[in-house]
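Asker: Need a 3D model of the following:
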Amino acid sequence: MPTYAIGDLQGCYLELRALLDRLAFDPQVDRLWFVGDLVNRGPDSLKVLRFVHDLGEAALVVLGNHDLHLLALAAGNSRHAKKSTLEAVLRAPDRDELLHWLRHRPLLHHDPERNFTLIHAGLPPQWDLAEAQVRAGELEAVLRGTDYQDFLRDLYGNQPDRWSPDLTGLKRLRFITNCLTRLRFCKPDGTLALTEKGSLENHTVGLVPWFRAAGRKTRSDRIIFGHWSTLGYRQEDNVWAIDSGCLWGGALTAIRLDATSLIPIQLNCKGYLAPGQD
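Answerer: Sure, this is the predicted structure:
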């Protein structure tokens, strides 16, 4: 069964359809793994949501920070509303169906047969894969539960920035959320550096990308992630970064997971925002 992992879309519907045409995608046979951030900032978030939702079992999606931002807005958390392009989704007649579906997507997907794990952003070095799965499950249970709006109303924040099994309540959930949907860099001791958005060549001295952290317990696990457009497509040490900045005029990337050689398939994108815009 042909299976493709696809990088961050952020509302770039036309680019997604063009890439799928290039792949000769057949929803009756093929499967798509989306690395999160289906929505926001691009022009067609509603079209992307409807299209991926309608793919049914042909599509697997892990949640990204922009997907959670949409859910937070719908729950009444308007803290970052001015940076959003999500009004069409929030006003749509099928809004409730789409948001219910989105809220029930996983934060982490592990496929033991293909030996790949899909996340949006990163993992702290203290977690092995089994623990990462358990922590993702904690957050998924809250998002799918009856009190999910309480969590989404208090979603944002950079603290706590270091893992401890003693964390409880909102602090615990926020740390899990920030790792899986926002992490790029950390300090050598594993403390999250969530405000750092630079590239590997231009970032604050002393920080390391999460996948290069000393003693990272998932180093032997094959992980696909997105979120980091300034990193672009990159493969090293069992990690594949596939957010190649479609929104910013880069490329939309797919990799075929059942192929012998994992060679990126890329569609050049015109870009809807200039690099550096927030």
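
Asker: Please make it C-alpha for all contacts and neighbour counts, starting now.
Answerer: Will do.

Asker: Next SSE downstream of the host helix or strand of residue 5?
Answerer: Assigned by DSSP states H and E, residue 5 belongs to strand 3-6. Per DSSP H and E, the first helix or strand lying C-terminal to strand 3-6 is helix 13-23.

Asker: helices or strands up against that following helix?
Answerer: If contacts are counted by 3 or more CA pairs under 8 Å, 6 or more residues apart in numbering; DSSP states H and E, helix 13-23 sits against helix 45-54, strand 251-256, strand 265-268.

Asker: which residues touch residue 114?
Answerer: 257, 258 (CA atoms under 8 Å, 6 or more residues apart in numbering).

Asker: so is it in a helix, a strand, or just coil?
Answerer: Counting by DSSP: H, G, I helix; E, B strand; the rest coil, the backbone at residue 114 sits in coil.

Asker: State the distance from residue 216 to residue 120.
Answerer: Remark: distance between residue 216 and residue 120 (CA to CA, to the nearest Å) = 17 Å.

Asker: Who has more neighbours out of the two?
Answerer: residue 120 (32 against 17; other CA atoms under 10 Å).

Asker: didn't the more buried one look like it was pressed against residue 179?
Answerer: No - using CA atoms under 8 Å, residue 120 makes no contact with residue 179, being 9.1 Å away.

Asker: what residues are shared contacts of the two?
Answerer: Taking CA under 8 Å, 6+ apart as the contact rule, residue 120 and residue 179 touch no residue in common.

Asker: just to revisit the earlier point, the strand holding residue 5 packs against which elements?
Answerer: In terms of contacts (3+ CA pairs under 8 Å, 6+ apart), strand 3-6 is packed against strand 31-34, strand 251-256.

Asker: Now find how far off-centre the last one is within its chain.
Answerer: Between the centre of strand 251-256 and the centre of its chain there are 14 Å (CA atoms, centre = their mean, to the nearest Å).

Asker: who does it touch, helix- and strand-wise?
Answerer: strand 3-6, helix 13-23, strand 265-268.

Asker: measure the residue nearest the centre of the chain to residue 26 for me?
Answerer: The residue lying closest to the centre of the chain (CA atoms, centre = their mean) is residue 120, at 2.6 Å. Distance check for residue 120 against residue 26: by CA to CA, it reads 25 Å.

Asker: Quick check: which of the helices and strands packed on strand 3-6 is nearest to residue 242?
Answerer: Within these, the stretch nearest residue 242 is strand 251-256; the backing value is 6.0 Å (CA to CA).

Asker: hmm, who's touching that closest one?
Answerer: For strand 251-256, the external contacting residues (CA under 8 Å, 6+ apart) are 2-9, 15-16, 19, 233, 242-246, 262-269.

Asker: one step back: I'd like the helices and strands packed on strand 251-256 as a markdown table, with mean neighbour count and distance to residue 96 appended.
Answerer: Listed next are the helices and strands packed on strand 251-256 as a markdown table, based on neighbours: other CA atoms under 10 Å; distance: least, CA to CA, whole Å:
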| stretch | mean neighbour count | distance to residue 96 |
| --- | --- | --- |
| strand 3-6 | 24 | 25 |
| helix 13-23 | 16 | 21 |
| strand 265-268 | 18 | 32 |
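
Asker: how about this one, so we can line them up?
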Amino acid sequence: MSTYLIGDIHGCYHELNALLSQVNFQASTDELWLTGDLVARGPDSLGVLRLVRDLGDSVRLVLGNHDLHLLAVYAGISCNKPKDRITTLLEAPDADELINWLRRQPVLQVDEEKRLVMAHAGITPQWDIDTARVCAREVEAMLSSDSYPLFLDSMYGDMPNNWLPELSGLARLRFSTNALTRMRFCFPKGQLDMISKDAPDSAPPPLRPWFMIPGPVSEHYSIAFGHWASLEGKGTPAGIYALDTGCCWGGDLTMLRWEDKQYFRQPASRPDDRGIETQSDAQARDITRLG
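Answerer: Below you'll find the predicted structure:
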């Protein structure tokens, strides 16, 4: 049995299949961890969701901000943006089934035996592992409930940006969602900065990447995350694994085999290899690459 961790797929169905074939992935014996953002920006979000769902219990995934955006579009909370390229998914005959499966997926994975934690954006240094578990379960409970449109409508916003145990209600849920799915930089004491998307070496002071600020979780666990393609998988401390390498922007889809820490990469396919990307798709990709 092997454990494979894959960074943000973003609808890159062809590359996902090729990467799984590289290692001869066996759903009956192997385990697949996915850092979230399964959908949007790439050419085949529908194919990705169907594949991941059909892999069943062999998959341990977390939701990312683009997955939440898809849920918000489906619920009528947010607009379907052409650059997200999710219309085919929304119009699919099994869209309801896929969406209801997706909103019941976790936002945090913790494996005590492996001492491994995974969240789409990472773990705020203001949290210990017990707090991270509690806050994640609260978000998951709302997403899987009949009240999920209310939560999705309130999740947009950058405040509060400082963790306090007494946070409650929608403010608490918004902080947790931002920390788990949107965070990149923090202030020195761990408060979230939700504005800067710069590369780590060009962010304005005093901002620092969240993983450069010591915290209780990173002291005791390895952390795998996606979300930050401009890192290109580089520049993190030991025990912190950045796995989003921008496949949907023409980079690679990256996989880490946990047992021996070997990396596998699948370069983004050319449009004619995928056989489904049009000229207008390519133009949209180029226009939105920095988005």
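
Asker: TM-score for the pair, please.
Answerer: In this superposition the chains share a TM-score of 0.94, using TM-score structural alignment, normalised by the length of structure 1; 275 aligned residues with a CA RMSD of 1.6 Å.

Asker: What is the aligned counterpart of residue 3 of structure 1 in structure 2?
Answerer: Counting by TM-score structural alignment, residue 3 of structure 1 corresponds to residue 3 in structure 2.

Asker: Please verify my assumption that that match contacts residue 34.
Answerer: No - Residue 3 of structure 2 is beyond contact range of residue 34, at 10.8 Å (criterion: CA under 8 Å).

Asker: circling back to that earlier point, could I get the helices and strands packed on strand 251-256 of structure 1 as a markdown table with distance to residue 61 of structure 1?
Answerer: Converted to a markdown table, these look like this (distance: least, CA to CA, whole Å):
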| stretch | distance to residue 61 of structure 1 |
| --- | --- |
| strand 3-6 | 10 |
| helix 13-23 | 14 |
| strand 265-268 | 19 |
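
Asker: Which one, of these, ends up nearest to residue 226 of structure 1?
Answerer: strand 3-6 (8.9 Å).

Asker: That closest one vs structure 2, average distance?
Answerer: Compared with structure 2 after the fit, strand 3-6 of structure 1 shows a mean deviation of 0.5 Å (mean CA distance after the TM-score superposition for structure 1).

Asker: quick one on the thing from earlier: right, and the helices and strands packed on strand 251-256 of structure 1 - which one's nearest residue 258 of structure 1?
Answerer: Closest among these, using CA to CA: strand 3-6, at 6.2 Å.

Asker: who's in contact with the closest residue to residue 37 of structure 2 other than its chain neighbours?
Answerer: Leaving aside its chain neighbours, residue 37 of structure 2 sits nearest to residue 64 (4.6 Å; criterion: CA to CA, 6 or more residues apart in numbering). Neighbouring residues of residue 64 of structure 2 by CA under 8 Å, 6+ apart: 35, 36, 37, 38, 107, 120, 121, 180, 181, 182, 227.

Asker: In helices, which of those fall?
Answerer: 180, 181 (DSSP state H).

Asker: Could I have the ChimeraX command that selects the buried members from the contacts of residue 64 of structure 2?
Answerer: The ChimeraX selection below is limited to those of the contacts of residue 64 of structure 2 classed as buried (16 or more other CA atoms under 10 Å):
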select :35,36,37,38,107,120,121,180,181,182,227
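
Asker: So residue 100 of structure 1 versus residue 208 of structure 1, what's the distance?
Answerer: For residue 100 of structure 1, the distance to residue 208 of structure 1 - CA to CA - is 36 Å.

Asker: Neighbour count: those two, which is higher?
Answerer: Between residue 100 of structure 1 and residue 208, residue 208 has the larger neighbour count (other CA under 10 Å), namely 21 against 13.

Asker: Was I right to think that one contacts residue 187?
Answerer: Yes - with contact defined as CA under 8 Å, residue 208 of structure 1 and residue 187 form a contacting pair (6.2 Å).

Asker: Point out the most buried one among the helices and strands packed on helix 13-23 of structure 1.
Answerer: Among these, strand 251-256 has the highest mean neighbour count (mean count of other CA atoms under 10 Å), at a mean of 25.

Asker: and the closest residue in space to residue 149 of structure 1 that isn't next to it in sequence, what is it in contact with?
Answerer: Distances taken as CA to CA, 6+ apart place residue 75 nearest to residue 149 of structure 1, at 5.4 Å, with adjacent residues excluded. Going by CA under 8 Å, 6+ apart, residue 75 of structure 1 touches 149, 152, 153.

Asker: Ok, residue 101 of structure 2 next?
Answerer: residue 53 are the contacts of residue 101 of structure 2 under CA under 8 Å, 6+ apart.

Asker: give me the element it is part of.
Answerer: Following DSSP H and E, one finds residue 101 of structure 2 within helix 95-102.

Asker: average distance between that helix and structure 1?
Answerer: Averaged out, helix 95-102 of structure 2 is 0.9 Å away (mean CA distance after the TM-score superposition for structure 1).

Asker: can you pull the buried residues of that helix?
Answerer: Buried residues in helix 95-102 of structure 2, counted by 16+ other CA under 10 Å: 95, 98, 99, 102.

Asker: next structured bit after that helix?
Answerer: strand 109-111.

Asker: Which other helices and strands does that following strand contact?
Answerer: strand 116-118.

Asker: what does the helix or strand following the strand it packs on rub up against?
Answerer: Under the assignment DSSP H and E, the closest C-terminal helix or strand after strand 116-118 of structure 2 is helix 129-143. For helix 129-143 of structure 2, contacts defined as CA under 8 Å, 6+ apart pick out 103-108, 123, 148, 151, 173, 176-177, 180, 216-217.

Asker: Show me which residues of helix 129-143 of structure 2 are buried.
Answerer: For helix 129-143 of structure 2, the neighbour count (16+ other CA under 10 Å) marks 129, 132, 135, 136, 138, 139, 140, 141, 142, 143 as buried.

Asker: Make JSON lines out of those and add distance to residue 279 of structure 2.
Answerer: Formatted as JSON lines, these follow (distance: CA to CA, whole Å):
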{"residue": "129", "distance to residue 279 of structure 2": "46"}
{"residue": "132", "distance to residue 279 of structure 2": "43"}
{"residue": "135", "distance to residue 279 of structure 2": "43"}
{"residue": "136", "distance to residue 279 of structure 2": "40"}
{"residue": "138", "distance to residue 279 of structure 2": "43"}
{"residue": "139", "distance to residue 279 of structure 2": "39"}
{"residue": "140", "distance to residue 279 of structure 2": "38"}
{"residue": "141", "distance to residue 279 of structure 2": "41"}
{"residue": "142", "distance to residue 279 of structure 2": "40"}
{"residue": "143", "distance to residue 279 of structure 2": "36"}
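
Asker: which among those residues gets closest to residue 71 of structure 2?
Answerer: Proximity to residue 71 of structure 2 was ranked across the buried residues of helix 129-143 of structure 2 by CA to CA; first place goes to residue 143, at 9.2 Å.
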